[in-house]
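Engineer: My questions are about this predicted structure, shown below with the sequence.
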Amino acid sequence: MTRTHWAAVTAVVLALLFAGAATVASAGDGTTAADRTPTGASADAGFARDMSVHHQQAVEMSFVVRERTENDEVRRLAYDIANTQANQRGMMLGWLDLWGLPKLDADAEPMDWMSAGADGASGHSGHGGGHEAGDGDGDGPLMPGMATKAEVEQLSRLSGKQAEILYLQLMIIHHNGGIAMAKGCVDRCEVRVERDLAQGMVDAQASEVELMVNMLRKRGAQPRT
């Protein structure tokens, strides 16, 4: 098993540990108890499920690029993204456990929660289309900003400056999609602690996008349009 595979396995284990910690912490801090427990069709549950999938791909791409370059700046950024998003993913999975909701809902289209009303009723919003449940690896329609399986495979074949450029380009798109999703939760989610987390994602990822654009320019490249 390669170091990349071990790193990916480690990320999954860390996410599960964070999920358990988040479940205990949320139960003890009183924030969730003060909010109405979300339903499976709510924006709260939909965001937690979809963003968990979205974050997992960012973690995986970050571990890939750390194996494909020796550049300290890129490796440090990739580590920060992987660590932060594995942590946040664990929190969201922990909330789903706390709410007694499944982590995957085969009957729900990705991003349907973006059009959900206050009662959780939803019509298909057309945001993102379908994806393979739970892994985000399909080449069909994906959630906003997610890379295709072919793009991730291309990243794993590159090295050095080429890998750095593709990673930064893919991650800028990934972050911008994540920002749009997080803003949707800020507007629609009812659980305060989840809205706070979503706003934190908006702020942090917007700052990282600016950083990555500058890193691309230093390498004579531009973000993909």
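Structural biologist: Sure thing, it's come through.
Engineer: drop to CA atoms for contacts and neighbour counts, all remaining ones
Structural biologist: Will do.
Engineer: so what secondary structure elements neighbour the helix or strand containing Gly20?
Structural biologist: If you go by DSSP states H and E, Gly20 is part of helix 3-29. Applying 3 or more C-alpha pairs under 8 Å, 6 or more residues apart in numbering; DSSP states H and E, we find helix 3-29 packed against helix 43-68, helix 72-98.
Engineer: here's the one I want to compare it with:
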Amino acid sequence: MASVIAAIFFVRERPPASDSPEAGFARDMQVHHAQAVEMSLIVRDKSDDPEVRALAYDIATSQQQQIGQMAAWLQLWDLPASSEQPQMSWMRGAEGDGQPMQMPTDGRMPGLASPEQLDQLRQAKPGQGEALFLELMIEHHKAGAAMARAAYVRTDEPAVRSLSSAIVTSQMAEVRAMEGLLDSRRPATVDQER
């Protein structure tokens, strides 16, 4: 009897398929996170602002860890790291936050900075790139949270639900923090001075 119980306990359900929302989320969020890590390292290395540097470090380290976690899922599920399916195809008809997700017409994932915006960030001098970083990362995080919400409602895989929920919580908290940092760096208007 004990061996039957042990066998039942260790039998896994079939892992997600290569075209599943779980696999699509794991692949696409790795790409999305990789750009957040890249932008964060650019500004962390160039900025003299301790608040922005600390935020950039936190984003880079947490999202790099999550990239590793999602890559490990694909290995565990015996799935390839990439797919022939178009990016974001797992989200067709997605309404991760109750709103249809706007897909850029240039083929980029929602929230990704353009190559031109990344160049502007790289070329910005200390004191100038922080606001651009915050603006880009706010949009990046909002789109990442929408992707995570869409994954959450499309899966019953506990690890995917747990990470997608954590991504929504952390990224929306960081959005609020970044909006505060951005507001504190804008010049005061006449109404604000009164």
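Structural biologist: On my side now, so go ahead. Owing to the predicted nature of the structure, the values given are computational and were not obtained by experimental measurement.
Engineer: TM-score of the superposition?
Structural biologist: The TM-score (TM-score structural alignment, normalised by the length of the second structure) is 0.83; 174 aligned residues with a C-alpha RMSD of 2.3 Å.
Engineer: what about the helices and strands packed on helix 3-29 of the first structure, which gets the closest to Val9 of the first structure?
Structural biologist: Judged by C-alpha to C-alpha, the one of these that comes nearest to Val9 of the first structure is helix 43-68, at 9.7 Å.
Engineer: most tightly surrounded among the helices and strands packed on helix 3-29 of the first structure?
Structural biologist: helix 43-68 (a mean of 24; mean count of other C-alpha atoms under 10 Å).
Engineer: Run the angle between it and helix 72-98 for me.
Structural biologist: 150 degrees (axes from the mean of the first three to the mean of the last three C-alpha atoms, to 10 degrees).
Engineer: just checking, what packs against helix 43-68 of the first structure?
Structural biologist: Where contact means 3+ C-alpha pairs under 8 Å, 6+ apart, helix 43-68 of the first structure is packed against helix 3-29, helix 72-98, helix 149-157, helix 160-188.
Engineer: counterpart of the first one in the second structure, which residues?
Structural biologist: It stands for helix 3-29 of the first structure. No residues of the second structure are matched to helix 3-29 of the first structure when aligned by TM-score structural alignment.
Engineer: before we move on, what about the second one?
Structural biologist: Using TM-score structural alignment, helix 72-98 of the first structure lines up with residues 50-76 of the second structure.
Engineer: got the helices and strands packed on helix 43-68 of the first structure as CSV, with distance to Gly40 of the first structure columns?
Structural biologist: Compiled in CSV, these are given as follows (distance: least, C-alpha to C-alpha, whole Å):
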stretch, distance to Gly40 of the first structure
helix 3-29, 17
helix 72-98, 9
helix 149-157, 28
helix 160-188, 14
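Engineer: With respect to Asp44 of the first structure, which of the ones you listed lies nearest?
Structural biologist: With respect to Asp44 of the first structure, and counting by C-alpha to C-alpha, the nearest of these is helix 160-188 at 7.0 Å.
Engineer: so what's Asp107 of the first structure up against?
Structural biologist: Neighbour list for Asp107 of the first structure: empty [criterion: C-alpha atoms under 8 Å, 6 or more residues apart in numbering].
Engineer: What is the three-state secondary structure of it?
Structural biologist: coil (DSSP: H, G, I helix; E, B strand; the rest coil).
Engineer: From the centre of the first structure outward, give me the first residue you hit.
Structural biologist: With distances taken as C-alpha atoms, centre = their mean, His55 lies nearest the centre of the first structure, 2.1 Å away.
Engineer: which one in the second structure is aligned with it?
Structural biologist: Per TM-score structural alignment, His55 of the first structure is aligned with His33.
Engineer: residues in contact with the spatially closest residue to that match that is not a sequence neighbour?
Structural biologist: Of all residues not flanking His33 of the second structure in the chain, Gln63 sits nearest, at 5.7 Å (C-alpha to C-alpha, 6 or more residues apart in numbering). Applying C-alpha under 8 Å, 6+ apart to Gln63 of the second structure gives the contacts His33, Ala34, Ala36, Val37.
Engineer: change it to 10 Å
Structural biologist: Each residue near Gln63 of the second structure by C-alpha atoms under 10 Å, 6 or more residues apart in numbering is listed here: Met29, Gln30, His32, His33, Ala34, Gln35, Ala36, Val37, Tyr57, Gln69, Ile167.
Engineer: Dump those into TSV; add distance to Met109 of the second structure as well.
Structural biologist: As requested, those are exported to TSV (distance: C-alpha to C-alpha, whole Å):
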residue	distance to Met109 of the second structure
Met29	10
Gln30	12
His32	8
His33	11
Ala34	12
Gln35	11
Ala36	13
Val37	16
Tyr57	23
Gln69	20
Ile167	17
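Engineer: Between those, which sits nearest Ser114 of the second structure?
Structural biologist: Gln35 (10.3 Å).
Engineer: That closest one - nearest residue in space that isn't next to it in sequence?
Structural biologist: The nearest residue in space to Gln35 of the second structure (C-alpha to C-alpha, 6+ apart) is Leu112, at 7.2 Å.
Engineer: what residue of the first structure matches up with the one you found?
Structural biologist: The alignment partner of Leu112 of the second structure in the first structure, by TM-score structural alignment, is Met146.
Engineer: Could you do Arg92 of the second structure as well?
Structural biologist: In the first structure, Arg92 of the second structure lands on Ser115 (TM-score structural alignment).
Engineer: still on that earlier bit, right, and the match of His55 of the first structure touches Gln66 too?
Structural biologist: Yes: His33 of the second structure lies in contact with Gln66 (C-alpha atoms under 10 Å); the separation is 8.1 Å.
Engineer: my read: the residue nearest to the centre of the first structure touches Phe47, true?
Structural biologist: No: between His55 of the first structure and Phe47 there is no contact under C-alpha under 10 Å: 11.4 Å.
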